[in-house]
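Student: turn this into a model:
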Amino acid sequence: MVYFRADGNSNIGLGHITRSLALADILAEYFSCVFLVQDPAPELAAQIQESHFLVRLPQTDAYLAEAQQLANRYLSQGKLVVLDGYEFRTEYQEIIKSTGAGLVCIDDLHAWHFLADAVINHAGDTHSEEYSAEPNTRLYLGPKYAILRQPFLRAARQARFLPEPRHIFICFGGADSFNLTTQATRAAQLFTWVETIHIVTGSAYAHGNQLASLANLDNRLRLHHNLNAQEMADLMESCEIAIGPASGIAYEICSVGMWLITGYYVDNQKHLYRYLTKNSLGLAAGNFPTGRIEELLSIIKESVTKPIFRQKEHFDGKSAARLLGIFISLAMRMDLAGKEDMPLYYTWANDPETRRNSIQSDIISWEDHQKWFKTRIDNPAFVFYIFRMGSTAVGQVRFKITYADATISYSLDHRFRGMGLGYEILSQSIRALSWLHPQKKIIGVVKNDNFASLTVFQKLGFTMRKAGSVTYFEKS
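Tutor: As a prediction, the model looks like this:
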């Protein structure tokens, strides 16, 4: 089970909730997700409860007292917690960690010390040196870990070629307390070549009357309210130009592929704004309240034949698997395999990809597997580790022990590939083996076309030597 602690309203916006909901949707195949939210508005509560569980918390500024109450009521070893917000600082994290629960922080400020097991910051050009964190805290940084809603993950995997710009998409998030939506709309209205202006507002937007007045005077305006993710993605794909802030909405725009005019209106957007504009993912409007939207629209019209954007290079649509791998690695546990695991190992051994990547690639009969397994499972010259998440088997690592070394073999269940878990199960197994056999050299043998395993062994710091069709890896 994963508990999400995040808030959202018309004062602070809905960015934290939207981001956490996107992550929960990614995790939902393997985890039950529960949202802990202070006094959510009815529309927000309904949105969360469409797919996940909601616990309504009382409104309070006494966050440490709240953390203690949550720890006492909900948390224990084996549970996972996600904190997404600026009130969940070091002291709050300390209370959560004291329960034994796994902790993940979603961050975009790197402004305090982190005790979490993992920190996710999907802003580009963020570096580990900017963080103060515990030695065992894993940092997952950059758009390869982009927290995107499902339709945008799919869109990121599709190539897009933009026609001549005639349709504009405008969105400043679910709240837009500065009413920049109206400012951007008025700028877009100045251009006669614009055929349609699609304007999206959220459940916390409080200036709908102004937009309605503009729409009554200009039939190019189309007003959309509280769209779901698929509706939002479809609307973006009908437009060529987008105007929006350097926030989560900008990542969704980049995933679809559009001319993006972006800026900032609060300090925590400046870092992402610099990344987007420096890497030619969007045109720089600067500080939005005093921005240069009209000038940039003119630039887009004049430069439409120039492919200045490189959005698809930064958003590959594979971030969901990487994010899921972070949580599975925190939830899974390592144990010694037993005789009862023989059928499971047989299934894994004859998996088509496993056979293709094995040095001996012939299909294994059940009779041969039984002999092989029974002669090794209780033999001290072999060590079998198995990884499970609850009752679900994730993968296995085994070692063949000799006087001087230990030869490693591993595999993942097909459901858990592409998530970065090969690195996780190997690193944990090697640490465990080092306690049993501290002087052993670890050896791996990998086919040269097994790129995933080649990458894992290199990442683990093994030295490598190619010999014909295989590569030998060694680590003392």
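
Student: please count neighbours and contacts with C-alpha atoms only from this point.
Tutor: Noted.

Student: which residue ranges form the helices in the stretch 51-200 of the chain?
Tutor: Ranges of helices in the stretch 51-200 of the chain, per DSSP state H, counting those that start in this stretch, are 63-74, 90-97, 150-156, 180-189.

Student: these: which one's closest to residue 348?
Tutor: Proximity to residue 348 (CA to CA) singles out helix 150-156 among the helices of the stretch 51-200 of the chain, at 29.3 Å.

Student: about what we covered before: compare the helices of the stretch 51-200 of the chain and report which one is nearest to residue 139.
Tutor: helix 90-97 (15.7 Å).

Student: got the angle between that closest one and helix 63-74?
Tutor: Helix 90-97 and helix 63-74 are oriented at 10 degrees to each other (axes from the mean of the first three to the mean of the last three CA atoms, to 10 degrees).

Student: can you tell me what sits against helix 90-97?
Tutor: Helix 90-97 is contacted from outside by 63-64, 67-68, 71, 75, 81, 103, 112-116, using CA atoms under 8 Å, 6 or more residues apart in numbering.

Student: one more, so I can put them side by side:
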Amino acid sequence: MVTTPRTALFRADASATLGIGHVMRCLTLAAELNRRGWRCRFACDAETLRTVPALRSAPVELIELAAARDPAALAALAPPQWLVVDHYGLDQAYERALAAWAEHILVLDDLADRPHHCDILLDQTIGASADRYLGLVPHWAVVLAGAGHALLRPDFAEAGPSRVVPLDRILVSLGGTDPTNATGLALQALAAVGLGLPVSVVMGGAAPHLEAVRDLASRLTPQAEVLVDVADMAALMARCGLAVGAAGTSALERCRMGLPSVAVVIADNQRDIAKGLEREGAALVSALDIAALARSLSLLAGDERARSRMAGRARSLCDGRGAARLADLMSLDLRRAGPEDGEVLLAWRNDPVTRANSLETAEVERDHHFAWLDRVLADRERILMIGEYGGERIGMVRFDTCRDKEWRVSVSVAPEARGKGAGQALLTMAVSTLLRQVGPVDLIAEIREANPASRKIFVACGFVQADRADEILYFRRNSR
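Tutor: Now for the predicted structure:
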């Protein structure tokens, strides 16, 4: 049987002034979706195609837009399952215009300075919380906030255990385009400090100051290497013991690798990331001038214990699996349960592990189960959803009305899907679906104290423990 692949259309731009970060993190997500069999398309302007050569070699279909900010330019294309918007110049007006065209909308943002119309919003800023977007997204939107959701390339997710690399090489990476030539200032600072260590400089091929940087690099002792459009940054970072880097997405890559860093802000949208790095002790933030950079480099280079502490704190901020978890959410299908699900639901309910974690631990008789299912399916005050990946059922979520504007929720994951993150994805998307259908309501859940796995899932989905009695924990999530 031939199945039609899922589709995602990415809307992101790049230029010497915008940088390439928006496009690169979209490419990271596209690579993860492509690995799962999705068809991915990129819609961008002509300058983006010139600025990001990686687009030409990526497994994506490229669409050049003449009227880049006109939603009608996209609406003329075949509609995707997911529209992914990563653009500071676009907001809810653009997204609303495409809401009936795309099945779902994902927004990538880190400014929280304008409203969005979306199903999922991801903000990978260090220390960011979902509360940052209160009033800026629909009540049903899933907000994924914090460095744990960072979209990092697979080579970072697969990085080995944390270790402190000897200080025998320094990395300088200050953005793919670096329009202000921060790289040149960093090289002058390194010359002033005189550490005498090999230096690897990374830039994009479209960087306007590339030749000037090459000239400065040739004057360092030893001469620094200038690498253009590096494909495997994780391997390069693994060779370095110290870095000078921008406080953008690359800062999260350095955190994942446990690479001690001097971080600088080279764009306004990096200020919150820089504050988070400093607050968490994951980098030493410096002003962007030669003297300040020289002082910071000298300080870190001369303190091995400080570098070791910084490496550990940085590494703890993200595990590199943000793209995989986001793809899990996007790939999940939810539907109302039907009579045809009866046998599977009975098998899940009577599974020994499920029974041990249920409030009612006795095995359910077949006739009792099917009578219960008939009542649930006929009751408008109950909603039973089935989650599927590629047509395979992976669990169910049940919502029961308790009182006005309050619903009780319970989750059951198929035995074969346990330990794979299915429960969190299932609950996350089911809650969003319910809120979209019935409006803002409060949710409550009852969980056995001896069931830490379920407790972890609910906490990750925004539920807070409200009470405890007789070894039962009562959790609540307010949506009004």
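
Student: re earlier: ok, so of the contacts of helix 90-97 of structure 1, who is nearest residue 397 of structure 1?
Tutor: Out of the contacts of helix 90-97 of structure 1, the member with the shortest distance to residue 397 of structure 1 (by CA to CA) is residue 103, at 26.0 Å.

Student: distance of that closest one from residue 87 of structure 1?
Tutor: According to CA to CA, to the nearest Å, residue 103 of structure 1 stands 15 Å off from residue 87 of structure 1.

Student: the two: who's more crowded?
Tutor: More crowded of residue 103 of structure 1 and residue 87, by other CA atoms under 10 Å: residue 103, with 24 against 14.

Student: tally of neighbours for residue 376 of structure 1?
Tutor: For residue 376 of structure 1, the neighbour count with other CA under 10 Å is 14.

Student: I misspoke; the intended subject was residue 362 of structure 2.
Tutor: 12.

Student: return the residues in contact with it.
Tutor: residue 355.

Student: what do you get for residue 272 of structure 1?
Tutor: By CA under 8 Å, 6+ apart, the neighbours of residue 272 of structure 1 are 123-124, 246-247.

Student: how about 6 Å then?
Tutor: 123, 246 (CA atoms under 6 Å, 6 or more residues apart in numbering).

Student: try the one 4 residues further on
Tutor: Under the criterion of CA under 6 Å, 6+ apart, the contact partners of residue 276 of structure 1 comprise residue 282.

Student: how big's the offset between the helix or strand where it lies and structure 2?
Tutor: Assigned by DSSP states H and E, residue 276 of structure 1 falls within helix 270-278. Its aligned residues in structure 2 lie a mean 1.8 Å from helix 270-278 of structure 1 after superposition (mean CA distance after the TM-score superposition for structure 1).

Student: name the residues that touch the following helix or strand past that helix?
Tutor: Sequence-wise, the next helix or strand downstream of helix 270-278 of structure 1 (DSSP H and E) is strand 283-287. With contact meaning CA under 6 Å, 6+ apart, strand 283-287 of structure 1 is reached by 261-265, 277, 291-292.

Student: now, the most widely separated pair of those residues?
Tutor: Greatest spatial distance in the contacts of strand 283-287 of structure 1: 265 and 277, 15.3 Å, computed using CA to CA.

Student: circling back: most packed of the helices of the stretch 51-200 of structure 1?
Tutor: Comparing the helices of the stretch 51-200 of structure 1 by mean neighbour count (mean count of other CA atoms under 10 Å), helix 150-156 comes out on top with a mean of 21.

Student: how near is the residue nearest to residue 384 of structure 1 when sequence neighbours are not counted to residue 337 of structure 1?
Tutor: Of all residues not flanking residue 384 of structure 1 in the chain, residue 398 sits nearest, at 4.4 Å (CA to CA, 6 or more residues apart in numbering). Using CA to CA, we find residue 398 of structure 1 at a distance of 9 Å from residue 337 of structure 1.

Student: quick check: neighbours shared by these two?
Tutor: Common neighbours of residue 398 of structure 1 and residue 337 (CA under 6 Å, 6+ apart) are 384-385.

Student: so the two - more neighbours on which side?
Tutor: residue 398 (23 against 19).

Student: which one in structure 1 is aligned with residue 78 of structure 2?
Tutor: With TM-score structural alignment as the criterion, the equivalent of residue 78 of structure 2 in structure 1 is residue 74.

Student: repeat that for residue 190 of structure 2.
Tutor: In structure 1, residue 190 of structure 2 lands on residue 188 (TM-score structural alignment).

Student: my read is residue 393 of structure 2 is in a strand, agree?
Tutor: Yes - under DSSP: H, G, I helix; E, B strand; the rest coil, residue 393 of structure 2 sits within a strand.

Student: quick check: chain neighbours aside, which residue is closest to it?
Tutor: residue 387 (5.8 Å).

Student: now the strand or helix carrying the one you found: buried residues?
Tutor: Element membership for residue 387 of structure 2, per DSSP H and E: strand 382-389. By 16 or more other CA atoms under 10 Å, the buried positions in strand 382-389 of structure 2 come out as 382-388.

Student: buried residues, the top helix by length along structure 2. List them.
Tutor: For structure 2, the helix with the greatest residue count under DSSP state H is helix 422-438. Using 16+ other CA under 10 Å as the test for burial, helix 422-438 of structure 2 gives 422-435.

Student: this completes my enquiry, with thanks.
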